[in-house]
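Chemist: can't give you the sequence, but here's the structure:
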């Protein structure tokens, strides 16, 4: 498999590019994606067998179940970052090793119902929070030490719209390839 083909599997919706400027239309579209994400995951995974939950979307990639568990972990972290940015002056957030988290027992569990329940509740709260943000709130920032820069909440909403679409595409790729990348 070529490097280009692996890159396409790794980033099936491309990489996030922040639009300039971020418009109310962007924010609404992104918020809608975040709101619809839990049901989209449930729809794709509703009738999967244990074997199918263990299919990967690319060579060396995560399984479907790891992707679902990762989204719950990642989006939980993002919600905390939002709340920190809204209540502190440009806080420095704490990154985490998502690759290591994906190997923990809860991320290897074939039962993804808890992660799906978490996504449903979390996204419900997250959309309520995002929808209530003022223009001033959207410009609040946090510092991500791994990137060495600040991110606005407006930009972060776009990043998580991308993250939702990115991982839905991973699940769909794993289903389309039917275990072909499992070694």
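Modeler: Thanks, I have it. Since we're looking at a predicted model, the values are computed, not measured.
Chemist: CA only for contacts and neighbour counts going forward, please
Modeler: Noted.
Chemist: in the protein, which residue is most central in space?
Modeler: Centroid check for the chain by C-alpha atoms, centre = their mean gives residue 163 as the closest residue, at 3.8 Å.
Chemist: chain center to the helix or strand containing that residue: distance?
Modeler: Using DSSP states H and E, residue 163 maps to helix 153-177. Centroid separation for helix 153-177 versus its chain: 6 Å, with C-alpha atoms, centre = their mean, to the nearest Å.
Chemist: name the helices or strands packed onto that helix?
Modeler: Other helices and strands packing on helix 153-177, by 3 or more C-alpha pairs under 8 Å, 6 or more residues apart in numbering; DSSP states H and E, are helix 3-10, helix 24-45, helix 64-87, helix 135-138.
Chemist: please identify the deepest-packed of the ones you listed.
Modeler: Compared across the helices and strands packed on helix 153-177, helix 64-87 shows the largest average neighbour count, a mean of 20 (mean count of other C-alpha atoms under 10 Å).
Chemist: okay, the angle between it and helix 24-45?
Modeler: Computed by axes from the mean of the first three to the mean of the last three C-alpha atoms, to 10 degrees, the angle separating helix 64-87 from helix 24-45 equals 150 degrees.
Chemist: and the angle for helix 64-87 with helix 153-177?
Modeler: Interaxial angle, helix 64-87 versus helix 153-177 (the same axes, to 10 degrees): 180 degrees.
Chemist: list the first helix or strand encountered after helix 64-87 toward the C-terminus.
Modeler: Note on helix 64-87: by DSSP H and E, the next helix or strand toward the C-terminus is helix 98-101.
Chemist: show me which positions of that following helix end up buried.
Modeler: Across helix 98-101, burial judged by 16 or more other C-alpha atoms under 10 Å covers residue 101.
Chemist: ok, and what's touching that helix?
Modeler: Helix 98-101 is touched from outside by 70, 74, 107, with contacts defined as C-alpha atoms under 8 Å, 6 or more residues apart in numbering.
Chemist: the helix holding residue 163 vs helix 3-10, what angle?
Modeler: Here helix 153-177 runs at an angle of 110 degrees relative to helix 3-10 (the same axes, to 10 degrees).
Chemist: one more structure, for comparison:
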């Protein structure tokens, strides 16, 4: 059996650069821009059995991962907006594991979340391409540890998050010769 850490974190953990460059920002925007199409191309022909296969033992199914991406990136989009329009807002965290156990995450057609991600990422990319370098320094406060998260760092986190979960599904497909 593969190493559990490698299955859980196939691209490693997110490490934000101490100094976020314009190149970092452009790379991260590109990742977010391309995710919906890449993901749709990867899972578009999956069968119901494949969609209900966990990416690792004890992990979420492909369907749950796709719905999780939509839920998580929905929260992220709101966090961007709060950070850009409010002074150091304290955001609300959510229980992603519990959300993944809800009826919709376990049974809904993936097209709902794929279509949502397409629209959401288009809006997000449009937004972040139009903000100033000063806007990227604005931040929100995450309630777990009262950590300041800048708009730039949040961009990096969600680019990593996109690649992280894409790798879960892609690696499963490769392992199973799908």
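Modeler: Arrived safely, thanks for sending. This one's a predicted model, so the numbers in the text were calculated from it and none came from an experiment.
Chemist: TM-score of the superposed pair?
Modeler: Once superposed, chain against chain, the TM-score is 0.96 (TM-score structural alignment, normalised by the length of the second structure); 177 aligned residues with a C-alpha RMSD of 1.3 Å.
Chemist: matching residues in the second structure for the helix holding residue 163 of the first structure?
Modeler: Mapping helix 153-177 of the first structure onto the second structure (TM-score structural alignment) gives residues 151-175.
Chemist: reformat the contacts of helix 98-101 of the first structure into JSON lines and put distance to residue 178 of the first structure next to each item.
Modeler: As requested, these are exported to JSON lines (distance: C-alpha to C-alpha, whole Å):
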{"residue": "70", "distance to residue 178 of the first structure": "21"}
{"residue": "74", "distance to residue 178 of the first structure": "26"}
{"residue": "107", "distance to residue 178 of the first structure": "21"}
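Chemist: out of those residues, who's nearest residue 116 of the first structure?
Modeler: Closest approach to residue 116 of the first structure among the contacts of helix 98-101 of the first structure (C-alpha to C-alpha): residue 70, at 10.9 Å.
Chemist: for the alignment partner in the second structure of that closest one, what are its contacts?
Modeler: Aligned counterpart of residue 70 of the first structure in the second structure: residue 68 (TM-score structural alignment). Applying C-alpha under 8 Å, 6+ apart to residue 68 of the second structure gives the contacts 96, 99-100, 105.
Chemist: same check on residue 166 of the first structure?
Modeler: For residue 166 of the first structure, the contact set (C-alpha under 8 Å, 6+ apart) comprises 11-14.
Chemist: can you check residue 102 of the second structure too?
Modeler: Shown in contact with residue 102 of the second structure (C-alpha under 8 Å, 6+ apart): no residues.
Chemist: could you redo the last one with a cut-off of 10 Å?
Modeler: Contacts for residue 102 of the second structure (C-alpha atoms under 10 Å, 6 or more residues apart in numbering) come out as residue 64.
Chemist: now it: how far from residue 174 of the second structure?
Modeler: Separation of residue 102 of the second structure from residue 174 of the second structure (C-alpha to C-alpha, to the nearest Å): 28 Å.
Chemist: name the SS class of residue 146 of the first structure, please.
Modeler: coil (DSSP: H, G, I helix; E, B strand; the rest coil).
Chemist: which ones are touching the residue nearest to it when sequence neighbours are not counted?
Modeler: Nearest non-adjacent residue to residue 146 of the first structure, counting by C-alpha to C-alpha, 6 or more residues apart in numbering: residue 95, 7.2 Å away. Neighbouring residues of residue 95 of the first structure by C-alpha under 10 Å, 6+ apart: 77, 144-146.
Chemist: show me what contacts the nearest residue to residue 169 of the first structure once chain neighbours are set aside?
Modeler: Setting aside the residues directly before and after it, residue 169 of the first structure is nearest to residue 12 in space (C-alpha to C-alpha, 6+ apart), at 6.3 Å. Residues near residue 12 of the first structure by C-alpha under 10 Å, 6+ apart: 5-6, 165-170, 173.
Chemist: which residue lines up with residue 12 of the first structure in the second structure?
Modeler: Matched by TM-score structural alignment, residue 12 of the first structure corresponds to residue 10 in the second structure.
Chemist: so the alignment partner in the second structure of residue 133 of the first structure, which state does it fall into?
Modeler: Superposed on the second structure with TM-score structural alignment, residue 133 of the first structure falls opposite residue 131. Counting by three-state DSSP, the backbone at residue 131 of the second structure sits in coil.
Chemist: now distance to residue 18 of the first structure too, for the helices and strands packed on helix 153-177 of the first structure, in TSV please.
Modeler: Putting these into TSV (distance: least, C-alpha to C-alpha, whole Å) gives the following:
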stretch	distance to residue 18 of the first structure
helix 3-10	19
helix 24-45	10
helix 64-87	17
helix 135-138	14
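Chemist: among these, which is nearest residue 150 of the first structure?
Modeler: Nearest of those to residue 150 of the first structure, taken as C-alpha to C-alpha: helix 64-87 at 10.5 Å.
Chemist: quick one on the thing from earlier: mind listing what's buried along the match of helix 153-177 of the first structure?
Modeler: Of the residues in stretch 151-175 of the second structure, 151-173 count as buried by neighbour count, 16+ other C-alpha under 10 Å.
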